[in-house]
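> Could you look at this predicted model? Sequence included:
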Amino acid sequence: MQLAAASGLMGLFFVVVAAGLLALLAGGFWMNSRIKYREPPRPRPEEQPHLPPDGAVHEIRENREPDEIPHIPKGGRPLTPYELTNMHTRPSASKDRPRWSKGSSGSFGGGGLGAH
C-alpha cells in the first residue's frame, strides 16, 4: 500500500521532466532560428530562372548504342575494368526501339505477362 500511495517526490519528478522537455523544445526553436539566420536570402523574382529566348527546350528522342569494347589479340592478356575507359555512346542509325521480347519491357517486375 505504501508503494501505491501518491508521494510529493513523484509529482516533483514529473514537473522536472516536463520542464526539461520544454527547455529542449525551446532550445530546438532557438537553434533553428540561428541556422535560418545564416542562410542566404530567398531569390527575388528577377533572380529566378527564365526561359531561353528561343522558347522552351523540347525533348529529343534517339536511340543510342555503346562504343565497342576493344578486342584482345590472341595470346594477349585480358583488360581489367580499370584499363577500360568510360564507355561512351553514339547515336544509332536504327530508329526502332530495342525490345527484349514481344510484350515485355525486359526488366524484372516490368508488369508484363512474361514470355509465354
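Looks like it came in fine. Residues are numbered from 1 along each chain as shown.

> all contacts plus neighbour counts: C-alpha atoms, from now on.
Will do.

> For whatever helix or strand residue 33 lives in, buried residues please.
Residue 33 is part of helix 8-38 when elements are defined by DSSP states H and E. For helix 8-38, a neighbour-count test (16 or more other Cα atoms under 10 Å) marks nothing as buried.

> Toward the C-terminus from it, list the very next helix or strand.
Once helix 8-38 ends, the next helix or strand along the chain (criterion: DSSP H and E) is strand 64-66.

> The structure to be compared is supplied as follows:
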Amino acid sequence: MSSASMQVAASSGLLSVAMFVVGVVLVTILAGSFWLGARIKQRELPRPRPDEQPHLPPDGPVHEVREYREPDEVPRMPKGGRALTPYELSNMQTRPSTSKERRRWSPGSSGSFGGGGLGGH
C-alpha cells in the first residue's frame, strides 16, 4: 500500500473498525468454546459416589511376592562335539533360587553394559 492509501485508511477510521471487528470475532470464538465445553461436560456421566468407589478385597491388600530366580543352565557340549544351533536350544526357563540373599553388583562395576566401569574383575 502506498502512503496516500494509508493516510486515507487512517483518516477514515477503517483500520480502527477492522481491529475492532477482529477483537469482537475473537471474543465470540472464546465465548463459544466455553459454551460448547459446558454442553459437553453436561452430557458426561456423573462422578462416582463414595459408595461406588473400589474397595479392598475382604482378606486385605494384595502384596507383591518377592523371590529371586535363576536361569536354567545352558547345555555344555563335550570336547569335539558340534555346537548347538539356536533352534536346538529349548526356551530357557527360570526357577526359584535356593539362595534367599539379595544379589549385589560386584565392587567397581556399574552393573550395566557401557556404564563406564571397569567391569567385574
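Looks like it arrived, so ask away. Quantities reported herein were computed from a predicted structural model and do not represent experimental measurements.

> quick revisit: the helix holding residue 33 of structure 1: how far from the chain's middle?
Helix 8-38 of structure 1 sits 34 Å away from the centroid of its parent chain (Cα atoms, centre = their mean, to the nearest Å).

> same question, stretch 52-64 of structure 1
24 Å.

> start to end distance for it?
27 Å (Cα to Cα, to the nearest Å).

> residue in structure 2 matching residue 49 of structure 1?
Using TM-score structural alignment, the partner of residue 49 of structure 1 in structure 2 is residue 54.

> swap in residue 24 of structure 1?
Match for residue 24 of structure 1 (TM-score structural alignment): residue 29.

> how close does its match sit to residue 107 of structure 2?
Residue 29 of structure 2 is 64 Å from residue 107 of structure 2, by Cα to Cα.

> now do residue 34 of structure 2
With Cα to Cα as the criterion, residue 34 of structure 2 and residue 107 of structure 2 are 61 Å apart.

> Over to residue 113 of structure 2?
Where residue 107 of structure 2 is concerned, residue 113 of structure 2 sits at a distance of 15 Å (Cα to Cα).

> So which of these two has more stuff around it?
residue 107 (12 against 9; other Cα atoms under 10 Å).

> Now do the same contact list for the aligned residue in structure 1 for that one.
When structure 1 is aligned by TM-score structural alignment, residue 107 of structure 2 is paired with residue 102. Residues in contact with residue 102 of structure 1 (Cα atoms under 8 Å, 6 or more residues apart in numbering) are residue 115.

> Okay, residue 102 of structure 1 and residue 116 of structure 1: tell me how far apart.
Distance of residue 102 of structure 1 to residue 116 of structure 1, computed by Cα to Cα: 10 Å.

> again, but for residue 101 of structure 1
10 Å.

> cool, residue 42 of structure 1 as well?
57 Å.

> next one: residue 63 of structure 1
Counting by Cα to Cα, the gap from residue 63 of structure 1 to residue 116 of structure 1 is 28 Å.

> quick one: which of those two has more around it?
residue 63 (14 against 5).

> I figured that one hits residue 92, correct?
Yes: Residue 63 of structure 1 sits in contact with residue 92 when judged by Cα atoms under 8 Å, with a separation of 5.4 Å.
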